[in-house]
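**Q** coords please:
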Amino acid sequence: MEPLIFVVRHAEAEHNVIMDFSQRDPPLTLKGFDQASHLAKTFPEPSSISVVLTSPLKRALQTTLKGFSQVLALDSVGEDGQHGAARLLVDRDLQETSDLPCDTGSDRDILEKLFPNIDLTTLDKDWFIKTSMYAADEKAVILRAKTFRKKLWNIAKSVQSDQSSSSSQRAIVVVTHSAFMQYLSQDMNLNLPQAGWNSFRIQEKPDGEIVLLST
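**A** As a prediction, this is how the structure comes out:
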């Protein structure tokens, strides 16, 4: 069976409170850090997590570290990470949909200073520019979500076939944003609370389209 996919919304960020969308890439609030800490304590069977994928925006990275650091293989624990630890992948495909400053990511060198234990080499120098597949129009967002589902399918198949993984380490976590997760799940009614999550099964339809099915 394909791995279970957990889609997680980031915790409360500053723009969620003051409603100032002109602040570029706002971080979590103190309440947001508390929400992420609660996520770490309540997330079901964290030992089952094999891979964590996260948006590169600060609020998502902070949610990921606070909520899942206990299971992640980070640079600080050694070259190979802790035994059996989950891989952390930063993916620009998971950024939010709008081109407002609050949904525009930071320069990579800024993120590298803030998150020295996270591998950010997947991000180009200009990764945050909202053009092409990353533009703020719906057609581009739909394409980006479709592209990521295909990528997620390939990761899921890799996890499923990896003989080095324990049979219990089969879950994949995706930390993203409230609007993008609706396109990712193809469910425009999906409305998770801050630091909330929903679980899905990933399937390939006869026509080759990859879909997420809520469990």
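**Q** all contacts plus neighbour counts: C-alpha atoms, from now on.
**A** OK.
**Q** Tell me the helices and strands packed up against the helix or strand that contains residue 88.
**A** Here residue 88, judged by DSSP states H and E, is contained in strand 87-90. Contacts defined by 3 or more CA pairs under 8 Å, 6 or more residues apart in numbering; DSSP states H and E place strand 87-90 against strand 49-54.
**Q** helix or strand right after the strand it packs on?
**A** Next along from strand 49-54, by DSSP H and E: helix 58-68.
**Q** Mind giving me the packing neighbours of that next one?
**A** For helix 58-68, the packing partners by 3+ CA pairs under 8 Å, 6+ apart are helix 30-42, strand 49-54, strand 171-176.
**Q** Next, the structure of the following sequence, for comparison with the previous one:
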Amino acid sequence: MQGRIHLARHAEGLHNLRNDPTIPNAPLSERGFDFAEGLGHRFIREYSNSVGAIISSPLRRAIQTSLTAFHRILDSTQYPKNSGSGVNNGVMLALDANLQEIADLPSNNGSTPNDLIIEFPELKSEIEKLHEDWHVKTGHRSPLPQSLRQRKAEILQRLQKTLSDLQNEPMGDDIVVVTHQGVIALLAPTANIPVGHWQTFRLVRENGLLSLE
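**A** Okay, here's the model as predicted:
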């Protein structure tokens, strides 16, 4: 049987705390970092050796959640030197622009790849894989799918490919997906995942279509 999909919602963002969607590319609040650390402790108790891939939205609060929550799983090369975080030969954090929040608000609009590299230099190799306009949500410059249906299909196709790739790897075969409420509603409409929590699914194919259940 293929691995599971752990759909995680980022921890509390500053825009959540202040109820202010005008904060550009909103980071985690101070309490949000604590929530992310708690997420990691709870998660690792249940799935300590099962994760083979972690894929995150490139928005700041999702990256911060991933690095804070999963430092017991992620590879040490993706942490600042001498931080004491990460593990040798751990899982590499991957970024996927399709996982960014859907609504076109300042808090949901990402940074350019160059700005992300300045903020997260240890993720440079992953950030460089992003389209230079990954953060542009609408208009002719946007590289995002033209419909939410297509976006959902692309996310699920990537998850299917990742699950297939993990079957040939010696590590775990579960995938953690760190994303936002809008994307969670797109992928799993009946899910109710608070900030800093996750829910576990299986990827299934019915009548030729992929879905989470």
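**Q** Would you pull the TM-score for this pair?
**A** Superposed pair, TM-score by TM-score structural alignment, normalised by the length of structure 2: 0.87. Supporting alignment: 199 aligned residues with a CA RMSD of 1.8 Å.
**Q** Could you dump the helices and strands packed on helix 58-68 of structure 1 into JSON lines with distance to residue 82 of structure 1 added?
**A** Listed next are the helices and strands packed on helix 58-68 of structure 1 as JSON lines, based on distance: least, CA to CA, whole Å:
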{"stretch": "helix 30-42", "distance to residue 82 of structure 1": "18"}
{"stretch": "strand 49-54", "distance to residue 82 of structure 1": "12"}
{"stretch": "strand 171-176", "distance to residue 82 of structure 1": "17"}
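**Q** right, so of those, which gets closest to residue 126 of structure 1?
**A** Closest approach to residue 126 of structure 1 among these (CA to CA): strand 49-54, 17.9 Å.
**Q** hmm, back to that, once aligned to structure 2, how far is the strand holding residue 88 of structure 1 on average?
**A** On superposition with structure 2, the mean distance recorded for strand 87-90 of structure 1 (mean CA distance after the TM-score superposition for structure 1) is 1.3 Å.
**Q** and that strand, which stretch of structure 2?
**A** Here strand 87-90 of structure 1 aligns to structure 2 at residues 92-95, judged by TM-score structural alignment.
**Q** Could you list the buried residues of the strand holding residue 88 of structure 1?
**A** By 16 or more other CA atoms under 10 Å, the buried positions in strand 87-90 of structure 1 come out as 87-90.
**Q** cool, and stretch 49-69 of structure 2?
**A** By neighbour count on 16+ other CA under 10 Å, the buried set for stretch 49-69 of structure 2 is 50-69.
**Q** Structure 1: matching residues for that stretch?
**A** With TM-score structural alignment as the criterion, stretch 49-69 of structure 2 aligns to 47-67.
**Q** The matching stretch spans what distance, first to last residue?
**A** Counting by CA to CA, to the nearest Å, you get 13 Å between the two ends of stretch 47-67 of structure 1.
**Q** what does the strand holding residue 88 of structure 1 contact?
**A** Strand 87-90 of structure 1 is contacted from outside by 50-56, 72-74, 118-120, 122-123, using CA atoms under 8 Å, 6 or more residues apart in numbering.
**Q** and with 6 Å instead?
**A** Residues outside strand 87-90 of structure 1 that contact it (CA atoms under 6 Å, 6 or more residues apart in numbering): 51-54, 56, 73.
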